[in-house]
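Novice: here is a sequence together with a model predicted from it:
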Amino acid sequence: MKEFHFVKSSHSASSGECVEVATNVIGTVAVRDSKRPDGPVIRVAAGAWTAALVGVKATDG
């Protein structure tokens, strides 16, 4: 398995409820729950992640 280097989202809640994202593996974005670092990891293509962020930002009011 590739080693991911996770960082917390800049939009993390002060209560610690947040996601961590790793972008150090070319072409892949990995996402996990910061409260469960040994839990499951979702891996998506970098282009799919970018499209999802664009969609979220377009609806952020």
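Specialist: The structure has been received and is ready for your questions.
Novice: rest of the way, CA atoms for contacts and neighbours
Specialist: Fine.
Novice: Val29 is in what secondary structure piece?
Specialist: Assessed by DSSP states H and E, Val29 sits inside strand 28-33.
Novice: ugh, typo on my part, it should be Val56
Specialist: Taking DSSP H and E as the criterion, the element that holds Val56 is helix 46-59.
Novice: and here's the other structure:
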Amino acid sequence: MDLRQNERANLKRCLGGLLYQSYTNLEILVLTKGTLTKQQAEFLAEFTTGLKSSRLAN
């Protein structure tokens, strides 16, 4: 999915569904074509709160 502003709602719904399920042995990879903007990195960082392990790297 695209991380431009108009697609963030779709990605938020998609990631939210993955994170709030009963299966706990889960790894989510977010791949990009290049570097993330500050806003894109902050948007993705919202999903790492409360996770057992997370890493966001550019």
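Specialist: The structure has been received and is ready for your questions. Model, not experiment: these values are computed from the prediction.
Novice: what does the superposition give as a TM-score?
Specialist: Once superposed, the chains reach a TM-score of 0.27 (TM-score structural alignment, normalised by the length of the second structure), with 20 aligned residues with a CA RMSD of 2.1 Å.
Novice: what helices or strands is the strand holding Val29 of the first structure leaning on?
Specialist: Counting contacts by 3 or more CA pairs under 8 Å, 6 or more residues apart in numbering; DSSP states H and E, strand 28-33 of the first structure is packed against strand 19-22, strand 42-45, helix 46-59.
Novice: make CSV out of those and add distance to Ala30 of the first structure and mean neighbour count.
Specialist: Listed next are these as CSV, based on distance: least, CA to CA, whole Å; neighbours: other CA atoms under 10 Å:
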stretch, distance to Ala30 of the first structure, mean neighbour count
strand 19-22, 5, 20
strand 42-45, 4, 13
helix 46-59, 9, 12
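Novice: could I get those as CSV with distance to Asp33 of the first structure?
Specialist: Listed next are these as CSV, based on distance: least, CA to CA, whole Å:
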stretch, distance to Asp33 of the first structure
strand 19-22, 5
strand 42-45, 10
helix 46-59, 16
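Novice: of those, give the one that comes closest to Val7 of the first structure.
Specialist: Of all those, strand 19-22 sits nearest to Val7 of the first structure, with 5.2 Å by CA to CA.
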